[in-house]
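Enquirer: This is the structure alone, sequence omitted:
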């Protein structure tokens, strides 16, 4: 089994504007994903909004420069992640397609295989 990280991106303004019914449907979709993936989910979390991010970047002199906020100014930001095990990319795609972020026009799911060092 390979490990994959599912990075959940979306427009924070759209997430914050969801009605209670939309939020409930969104959470229900994550629960359905969790049920379908079962023990293949190795971890995952929802993340705080982008304005709470701190970014470290290399600077002259070798010491990292610390800045508030995300590195890039984008409309979509990283909102959460799952780490899963899957037999192959096709299975990872099938599982990720159950996530609401894979179906909404204002969000998306990036699937990245983990590198095995051993």
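Expert: Here it is on my side, so go on. Quick caveat: nothing in here was measured; it's all calculated off a predicted structure.
Enquirer: CA atoms for contacts and neighbours, from now on please.
Expert: OK.
Enquirer: Which stretches in this protein count as strands?
Expert: For the chain, the strands defined by DSSP state E occupy 2-10, 41-46, 54-58, 64-68, 77-86, 107-113.
Enquirer: can I get the ones you listed in TSV with distance to residue 33 and mean neighbour count?
Expert: Output for those, formatted as TSV (distance: least, CA to CA, whole Å; neighbours: other CA atoms under 10 Å):
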stretch	distance to residue 33	mean neighbour count
strand 2-10	12	21
strand 41-46	10	13
strand 54-58	30	12
strand 64-68	33	12
strand 77-86	11	20
strand 107-113	13	19
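Enquirer: Compare those and give me the one nearest residue 24.
Expert: Of all these, strand 41-46 sits nearest to residue 24, with 15.2 Å by CA to CA.
Enquirer: Now do the closest one: everything it contacts.
Expert: 34, 79, 80, 81, 82, 83, 84, 85 (CA atoms under 8 Å, 6 or more residues apart in numbering).
Enquirer: 7 Å instead, please
Expert: With contacts defined as CA atoms under 7 Å, 6 or more residues apart in numbering, strand 41-46 is touched by 79, 80, 81, 82, 83, 84, 85.
Enquirer: for the residues you listed, which one is nearest residue 19?
Expert: Taking CA to CA as the measure, residue 19 lies nearest residue 79 of those, at 17.9 Å.
Enquirer: In addition, the following structure is provided for comparison:
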């Protein structure tokens, strides 16, 4: 089964990181990504640009409305994701717990719908 692992953390805290801290975090993510590629769990994954680059789209009464920025103000923002293949939820949770961002933010684990 496929699961989407959504990585949330504070953009404000991320912006306070030193270049050395960012490089260390990047290396940690590289190591993690390589491990799930090698184990066969990896399907896809990417980091996201900051929420300041986001555009929210709504359609109301047939009209497309756009707003700069994210849908809601929160303490943690969606910063990236992994799409993984896992035999069950426990395996997906184990993969999520190893994501470097889990130490300071949170990881949402969501099963992907299967359409037949």
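Expert: Nice, I can see it. Bear in mind the structure is a predicted one, so any value in this text is a computation, not a measurement.
Enquirer: Give me the TM-score for this pair.
Expert: Scored against TM-score structural alignment, normalised by the length of the second structure, the superposed chains reach a TM-score of 0.90; 114 aligned residues with a CA RMSD of 1.3 Å.
Enquirer: ok, back up a step: turn the strands of the first structure into JSON lines, columns for distance to residue 94 of the first structure.
Expert: Listed next are the strands of the first structure as JSON lines, based on distance: least, CA to CA, whole Å:
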{"stretch": "strand 2-10", "distance to residue 94 of the first structure": "12"}
{"stretch": "strand 41-46", "distance to residue 94 of the first structure": "14"}
{"stretch": "strand 54-58", "distance to residue 94 of the first structure": "32"}
{"stretch": "strand 64-68", "distance to residue 94 of the first structure": "36"}
{"stretch": "strand 77-86", "distance to residue 94 of the first structure": "10"}
{"stretch": "strand 107-113", "distance to residue 94 of the first structure": "11"}
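Enquirer: looking at the ones you listed, which is closest to residue 95 of the first structure?
Expert: strand 77-86 (8.8 Å).
Enquirer: Looking at the contacts of strand 41-46 of the first structure, which two lie furthest apart in space?
Expert: For these, with distances taken as CA to CA, the pair at the greatest spread is 79 and 85 (20.5 Å).
Enquirer: Now find how far off-centre the longest helix anywhere in the first structure is within its chain.
Expert: Assignment by DSSP state H gives helix 20-37 as the longest helix of the first structure. On the basis of CA atoms, centre = their mean, to the nearest Å, helix 20-37 of the first structure is displaced by 15 Å from the centre of the chain it belongs to.
Enquirer: That one vs the second structure, average offset?
Expert: Mean deviation of helix 20-37 of the first structure relative to the second structure after superposition (mean CA distance after the TM-score superposition for the first structure): 2.1 Å.
Enquirer: what residues does that helix touch?
Expert: 95, 98, 99, 100.
Enquirer: What residue in the second structure is paired with the second one?
Expert: The equivalent of residue 98 of the first structure in the second structure is residue 98 (alignment by TM-score structural alignment).
Enquirer: Could you identify the residue of the first structure that aligns with residue 108 of the second structure?
Expert: So residue 108 of the second structure corresponds to residue 110, using TM-score structural alignment.
Enquirer: ok, so what distance separates that match from residue 85 of the first structure?
Expert: Remark: distance between residue 110 of the first structure and residue 85 of the first structure (CA to CA, to the nearest Å) = 15 Å.
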